[in-house]
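Undergrad: Have a look; sequence and predicted model below, questions after that.
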Amino acid sequence: MESEQQSAVPTPALSRNRHLLDEVLGEADIRINGDRPWDLQLHRAEALDEIVARHSLGLGETYMRGDWDVPALDQFFYRLLRADLTRHIKPWRHAGRILRSYLINLQSRGRAFEVGERHYDLGNEFYSAMLDRRLTYSCGYWREAETLEQAQTAKLDLICRKLGLKPGMRLLDIGCGWGSLVSYAAEHYGVECVGVTVSKAQCDYIREHYEDLPITVHLQDYRSLSQSFDRIASVGMFEHVGHKNHRAFMRVARRCLKRDGLLLLHTIGKNQRRSTTDPWIEKYIFPNGELPSAGQIGDAANNLLVCEDLHNFGSDYDRTLMAWHRNFEEHWPRFAGQYGQRFYRMWRYYLLSCAGAFRARHIQLWQWIFSERLEGGVQRVS
């Protein structure tokens, strides 16, 4: 996989004593002030103590401040996560966060719009520069694609074919983003579409750009849905639902599906049921976010919907994120004055750390197909 590298003026190696992180990072074949693209270049020695004390938050925040750099940040995280250095983290450090997630519904109706305001409403021009033509902010399908545009079009068509869309059907898109799926389905499959989103910027964009298509968009929480649909899709939204609401989501889908209807659930997933959300990602990128495990999704659908198919193409997200990062770097001069250097370092850390995580298979990308019926089946499409 192609890797990211940044050009930077070499800085003299800091004079310092050997640190615990020298040994820990060494297990991942990462050297402090080494000469390889994935080696960490240290600019402030005190940052090492902060990383040891605060783990993920310390690592991300010291990077955002410019305390260290890595020429190929994606390779750094790939090696870090493949080495499974979590055994160096004492279990009690996460106890409070785990308890908090079980005591508090972090994805309640009152909190539902927070991620829209803080992440998706950053600016439509910014996302237009980073994403493809339809502003598809989810994993592309690279099986036969060479470009980001081709990969996202292939993903949208794959979803439509898996759902068996036909003219005259009604499609609900829960978490419709900037309307990539509903616009594609309306244009190419002749279906009537309804989208819901918690982002005002996304809602306004769809109404402005697709007024000539049979698309209706609502700024609302998914739990308020009650209409009836032939097909339902949710692409890249389930990561905001949270384990306390997984069952409620499936109940909404079941309530809104017509008899013999189908639900396609496209979501990032984690490998371990009881692992916690990365604290840096939750604080700076996706507030209240929580990746589901396969077991949690199965539990949520139990006795409500039937799993007809499960498709994992998580490795494709690595390539998608690298394409987004190239676009981000290319267009950054347009936005530098608006967002500033701290945002620049935060955003590239987000894109490239996630690319490394998918490359290491630390997280996955699943497409689930669920049916309303308890008998029969659907044809698998790949």
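TA: Good, I have the coordinates. Numbering: from 1, shown residues only.

Undergrad: make it CA atoms for all contacts and neighbour counts henceforth
TA: OK.

Undergrad: Now do the SS call for residue 273.
TA: Assigned with DSSP: H, G, I helix; E, B strand; the rest coil, residue 273 falls in the coil class.

Undergrad: Please name the residues that touch it.
TA: With C-alpha atoms under 8 Å, 6 or more residues apart in numbering as the criterion, the residues that contact residue 273 are 292-296.

Undergrad: Out of those residues, the closest to residue 193 would be?
TA: Of all the contacts of residue 273, the one sitting nearest residue 193 is residue 292; the distance, using C-alpha to C-alpha, is 26.6 Å.

Undergrad: okay, now that closest one: neighbour count?
TA: By the criterion of other C-alpha atoms under 10 Å, residue 292 has 25 neighbours.

Undergrad: Over to residue 365?
TA: In terms of burial, residue 365 registers 22 neighbours under the definition other C-alpha under 10 Å.

Undergrad: Okay, and it sits in which element?
TA: strand 363-371 (DSSP states H and E).

Undergrad: Show me the strands in the protein, by range?
TA: In the chain, the strands defined using DSSP state E lie at 41-42, 68-69, 170-174, 192-197, 215-219, 229-235, 257-270, 306-312, 363-371.

Undergrad: Rebuild the ones you listed as TSV, extending it with distance to residue 141.
TA: Shown next, in TSV, are the strands of the chain (distance: least, C-alpha to C-alpha, whole Å):
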stretch	distance to residue 141
strand 41-42	34
strand 68-69	31
strand 170-174	19
strand 192-197	22
strand 215-219	24
strand 229-235	13
strand 257-270	12
strand 306-312	11
strand 363-371	11
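
Undergrad: this is the comparison structure:
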Amino acid sequence: MNRSKSIITQLLDSAGVVINGEHPWDIKVRNENFFPLVIQQGSLAIGESYMQNWWSSPQPDAFIAKVLSARLDEKIHKSLSLKKHIFLAKLFNHQGHIQAFKNGSRHYDIGNDLFERMLDKRMTYTCAFWDGVKTLDAAQEQKLDISCQKVHLKPGMHVLDIGCGWGSFAQFAAERYDVKVTGITISKEQAALAKDRCKGLPVVIKLMDYRDLSGQYDAIVSLGMFEHVGYKNYRAYMEIARKCLHDGGLFLLHTIGSNRSSVFTDPWIHKYIFPNSMLPSIGQIGKAIEGLFVMEHWENYSADYDKTLMTWYHNFKEHWNELASKYDETFFRMWEYYLLSCAATFRARNSQLWQVVLSKNGVPGGYRFERHTTKKDSTMY
């Protein structure tokens, strides 16, 4: 116990974190078992011990950002359970057709009441774009508008939305750009609410896996779904997207990304939040699109995701009294840790948020994107 405490104390000190210190990123340890457990299990132990209230911090996000910026996660050896997880990820396809529905249900079917209180009015569960706007609603609509413009939407086009969530993009694109949208999701709760929210619009919502897609579309968008595809399926996903895209069409891939190629996710995130999720690297995306697409445009919005997650956290905390009868205190600390730790990964620049525009054969004369305010949304911000 004393040796593990000494090791952790020294590591935290190198990151500028003091146990029982006075800075907002310092931590207070309530259970001494925290120290040997972190040595044994790394990030999984940090998350689980937070859920058990073994440690606290005035700003857990700031603490985790300090730890990640100092790369302390690389200084603790991988546990046996993590090595097993990596081995199994290489051996099996944990994002296969049947498993994909189970993975999605574990998170997205928790309860629409939770997401309604946490997200914006359109229930957009992806990074908002905050340039020049101050509210979550405006930032999410700005992201949706930019996404529409990047694939050059025009009235009458038919758009495929892979991973449509609760229908935010489909609803926005149909209303503001006069297009038809087919959206797919593997979440029953999302599909049901998306159909209701898009009622009366030229929008079709389907409960289906991307591997079952057919037909061709004028444009494709995928906002925050690629993180669930898995490295064994990246190439197949891109092949299907190419097959479904008209020759002159554009495909917008919006995904969280990692600085390094990997075959597994953070153990705590895998166990409690997004089972079998995986963040692609630039190299993995490049390999998946090679020979299938031309990369026309690539942007990074990682700082925007930090702010988005912190806003979701404040919404969640503000409305907790409305949710407490359904979700217990352990869930509160789990969800709090999820939102704050993820914000920290973007703040430390460990995670990125990319929007990538792809074409099948290259845009004649080159692709151009210049953000403009449409007539319909000129008063939005």
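TA: Thanks, I have the structure now. Note that the structure is predicted; figures quoted are calculated from it, not measured.

Undergrad: tm score of chain vs chain?
TA: For this chain pair, the superposition-based TM-score is 0.94 by TM-score structural alignment, normalised by the length of structure 2; 368 aligned residues with a C-alpha RMSD of 1.6 Å.

Undergrad: Of all the strands of structure 1, which one comes closest to residue 100 of structure 1?
TA: Ranking the strands of structure 1 by distance to residue 100 of structure 1, with C-alpha to C-alpha as the measure, places strand 257-270 first at 18.9 Å.

Undergrad: And the closest one against structure 2, how far off on average?
TA: For strand 257-270 of structure 1, the mean distance from the matching residues in structure 2 following superposition reads 0.4 Å, by mean C-alpha distance after the TM-score superposition for structure 1.

Undergrad: before we move on, what about stretch 336-351 of structure 1?
TA: Between stretch 336-351 of structure 1 and the corresponding residues of structure 2, superposition yields a mean separation of 0.4 Å, by mean C-alpha distance after the TM-score superposition for structure 1.

Undergrad: Run through who's touching that stretch.
TA: Stretch 336-351 of structure 1 is touched from outside by 60, 63-65, 73, 281, 284-285, 321-322, 324-325, with contacts defined as C-alpha under 8 Å, 6+ apart.

Undergrad: Inside helices: which ones of these?
TA: In helices, judged by DSSP state H, the following of the contacts of stretch 336-351 of structure 1 are found: 60, 63-65, 73, 281, 284, 321-322, 324-325.

Undergrad: Leaving out the residues flanking it, which one is nearest to residue 169 of structure 2?
TA: residue 144 (6.1 Å; C-alpha to C-alpha, 6 or more residues apart in numbering).

Undergrad: need the contact list for the residue mapped onto the one you found from structure 1.
TA: With TM-score structural alignment as the matching criterion, the partner of residue 144 of structure 2 in structure 1 is residue 156. Applying C-alpha under 8 Å, 6+ apart, we find residue 156 of structure 1 in contact with 180-181, 184.

Undergrad: what about 10 Å?
TA: With contacts defined as C-alpha atoms under 10 Å, 6 or more residues apart in numbering, the neighbours of residue 156 of structure 1 are 136, 140-141, 180-185, 235.

Undergrad: gap between stretch 355-370 of structure 2 and the chain center?
TA: Here the centre of mass of C-alpha atoms in stretch 355-370 of structure 2, compared against the chain's by C-alpha atoms, centre = their mean, to the nearest Å, lies 24 Å away.

Undergrad: got the end-to-end distance for it?
TA: 14 Å (C-alpha to C-alpha, to the nearest Å).

Undergrad: Okay, helices next: where are they in the stretch 1-150 of structure 1?
TA: 20-26, 46-65, 73-82, 95-103, 114-115, 124-130, 148-163 (DSSP state H, counting those that start in this stretch).

Undergrad: Wait, residue 303 of structure 1 touches residue 374, no?
TA: Yes: with contacts defined as C-alpha atoms under 10 Å, residue 303 of structure 1 counts as touching residue 374 at a distance of 9.2 Å.

Undergrad: Of those two, give the one with the bigger neighbour count.
TA: The neighbour count for residue 303 of structure 1 versus residue 374, taken as other C-alpha under 10 Å, is higher for residue 374 (12 against 9).

Undergrad: measure the aligned partner of residue 229 of structure 2 in structure 1 to residue 287 of structure 1 for me?
TA: When structure 1 is aligned by TM-score structural alignment, the residue opposite residue 229 of structure 2 is residue 241. Here the criterion is C-alpha to C-alpha. By it, residue 241 of structure 1 lies 11 Å from residue 287 of structure 1.

Undergrad: Name the residues contacting each of those two.
TA: Jointly contacting residue 241 of structure 1 and residue 287 under the rule C-alpha under 10 Å, 6+ apart are 106-107, 112.

Undergrad: Could I get those residues in a markdown table, plus columns for distance to residue 308 of structure 1?
TA: Shown next, in a markdown table, are those (distance: C-alpha to C-alpha, whole Å):
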| residue | distance to residue 308 of structure 1 |
| --- | --- |
| 106 | 30 |
| 107 | 28 |
| 112 | 29 |
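
Undergrad: can you tell me how far residue 322 of structure 2 sits from residue 116 of structure 2?
TA: Relative to residue 116 of structure 2, residue 322 of structure 2 is positioned 11 Å away (criterion: C-alpha to C-alpha).
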